[in-house]
Structure formats: C-alpha cells, structure tokens
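In: Attaching a predicted model along with its sequence, questions to come.
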Amino acid sequence: MSKTKKMMAGVLTTALMTSLVACGSTDQARPAKPKDKSCDKWKWDEDTQTYYCSDSSSSHSGSYYHGGRYYGSKKQLTSSSAYKSFKSSSSYKSGIGSGSKGGFGG
C-alpha cells in the first residue's frame, strides 16, 4: 500500500470513529426518562427535546412531560413559560440538529 493510500485509510478510519462516537453520545445529552408511575412508556420528541407519554392505558397518554409537569399537547408545552425558558437555554440548543456548527465540514 502506498503512503497516500495508508494516510487516506487512516483519515477515513478516524472520521468514521469520530462519527460513531458522536452518534453514540446523543442519548447522554438527553435527560433521564421521567420516573412518574402514572406512565409506563416514554418516547423522546426530537422537536421539543422532551419526553411524551405513549402509554395508551395511562390517563396522561399523549401528554408531554417537562420540568415535573404534564402538558396535554405540544401546543400547551411550547406555550408555557417554563418551556420557553428551557428552549432559550444552552441545553436545548446543544443537541444534534440544533443548527450549531462544528465538526467535519461545519
């Protein structure tokens, strides 16, 4: 293998490993799933960066959970002052897809 091919293989391997590490770390940025016993199934909502209850047998089914409170709809969540404050914080903006530049080609 020529020096150029070895160098390119090394660059590609590094880029691939960096991508895999970055993808694997997205769950670490998420808050822990709520431990509220009135809902057994939680789903992550990428748009709001919050969890919602997907437990059809729960009285909170379809509700969003943020800051210890349930919100009956996405509109109620996004209209709340607590959520607006969260959205303007760096916690919300640092997620993947947040529009922040950096990394390869950023």
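Out: Thanks, I have it. Numbering: from 1, shown residues only.
In: make it CA atoms for all contacts and neighbour counts henceforth
Out: OK.
In: can you give me the helices for the chain?
Out: Along the chain, the segments classed as helices by DSSP state H run 3-24, 26-29, 74-79, 81-87, 90-93.
In: what's the distance between the longest one and the middle of its chain?
Out: The chain centroid and the centroid of helix 3-24 are separated by 25 Å, computed with C-alpha atoms, centre = their mean, to the nearest Å.
In: Is there a neighbour count for residue 73? I'd like the number.
Out: 14 (other C-alpha atoms under 10 Å).
In: For it, which non-adjacent residue is spatially closest?
Out: Among residues not flanking residue 73 along the chain, residue 63 sits closest, at 5.7 Å (C-alpha to C-alpha, 6 or more residues apart in numbering).
In: need the contact list for residue 50.
Out: 44, 64-66 (C-alpha atoms under 8 Å, 6 or more residues apart in numbering).
In: next up, a second structure to put side by side with the first:
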Amino acid sequence: MSKTSLLMKKVSIALTGGLAASTLAGCGSTQTMNIPDRPQDENCRDWEFDDDEGVWVCDDNDSSYYRSYYHGGTFYKSKKLLHGSSSYKSYKSSSNFAGGGSSSKSGFGKGSSGGFGG
C-alpha cells in the first residue's frame, strides 16, 4: 500500500469515528462489512485495522503494545494468541465478523516500507 493510500485510509477512518463500511461488489450484489469502533485505550494512540483478522492493531511504536492485536478489550501479542482466544473464535464465527481480507491488504509488511521519513 502506498504511503498516500495509507494516509488517506487513516484520515478516512478518523473522520468516520472508526465506523467505516466497506462494500464488496460481485455479480450484481453488494455486501457491507461494518468495522468495529476504533478502540479508546490509553495504552495505544495509533491504530490500524487488520482486514484479514477483523480486529484493530496497535500501530503506536512508542507503546509496549506496538503491533499487538486488540479484541474485546484485550491486547494479543501475536496472531497465534489472538486465534487461541475463545472470545475471538466466537467473534470470527459470528455474523459480526468484519474480516475476510481483500486484495489490497493492509498491515505490517504488506507492500509498504518505512514511514513518512522514508
């Protein structure tokens, strides 16, 4: 994802208060995906939504929770720990699950390098 695209995504999420909808079109039908509200946790000031996992990820490199997944009020240091959570398993199998991925994946190591400084 280009730096401009990433910035626009973050601005868009910020302007909608964390409640964004992504529409997927196919064969004349549309499906709307409701992204969970952005966490209001003082332990992290910068968030990125992981489309595949359907949860927020701490993107605050000054936080001890940097790159941790956030679900149900809990930080998970790894995808393995997130997937082991009974709460996450229940969420993932529910109709509220906002994941599933996309062709323009966001997240760490998904085509972008460096920050605004390069």
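Out: Great, that's in hand. For clarity, every value in this text was computed on a predicted model and none was experimentally measured.
In: TM between them?
Out: Once superposed, chain against chain, the TM-score is 0.62 (TM-score structural alignment, normalised by the length of structure 1); 74 aligned residues with a C-alpha RMSD of 2.4 Å.
In: coming back round to it: could you dump the helices of structure 1 to TSV with distance to residue 49 of structure 1 and mean neighbour count?
Out: TSV is the format used below for these (distance: least, C-alpha to C-alpha, whole Å; neighbours: other C-alpha atoms under 10 Å):
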stretch	distance to residue 49 of structure 1	mean neighbour count
helix 3-24	16	12
helix 26-29	10	10
helix 74-79	11	15
helix 81-87	9	14
helix 90-93	7	14
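In: Redo the ones you listed as a markdown table? Include distance to residue 39 of structure 1.
Out: Compiled in a markdown table, the helices of structure 1 are given as follows (distance: least, C-alpha to C-alpha, whole Å):
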| stretch | distance to residue 39 of structure 1 |
| --- | --- |
| helix 3-24 | 27 |
| helix 26-29 | 20 |
| helix 74-79 | 17 |
| helix 81-87 | 21 |
| helix 90-93 | 24 |
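In: on that earlier part again, let's see if you can find the most crowded of the contacts of residue 50 of structure 1.
Out: Top of those by neighbour count (other C-alpha under 10 Å): residue 64, with 26 neighbours.
In: separation between the residue nearest the centre of structure 2 and residue 58 of structure 2?
Out: Residue closest to the mean C-alpha point of structure 2, counted by C-alpha atoms, centre = their mean, is residue 49 at 1.4 Å. In this structure, residue 49 of structure 2 and residue 58 of structure 2 are 9 Å apart, going by C-alpha to C-alpha, to the nearest Å.
In: Same question for residue 68 of structure 2.
Out: Relative to residue 58 of structure 2, and taking C-alpha to C-alpha, residue 68 of structure 2 is found at 6 Å.
In: One more: residue 64 of structure 2?
Out: From residue 64 of structure 2 to residue 58 of structure 2 the distance is 9 Å (C-alpha to C-alpha).
In: between these two, which one's more packed in?
Out: residue 58 (24 against 12).
In: how about that one, what's its match in structure 1?
Out: Applying TM-score structural alignment, one finds that residue 58 of structure 2 aligns to residue 53 in structure 1.
In: who touches residue 48 of structure 1 in this structure?
Out: Contacts of residue 48 of structure 1 by C-alpha under 8 Å, 6+ apart are residue 78.
In: Can you tell me how far it is from residue 90 of structure 1?
Out: Taken as C-alpha to C-alpha, the span from residue 48 of structure 1 to residue 90 of structure 1 is 14 Å.
In: Cool, thanks, signing off.
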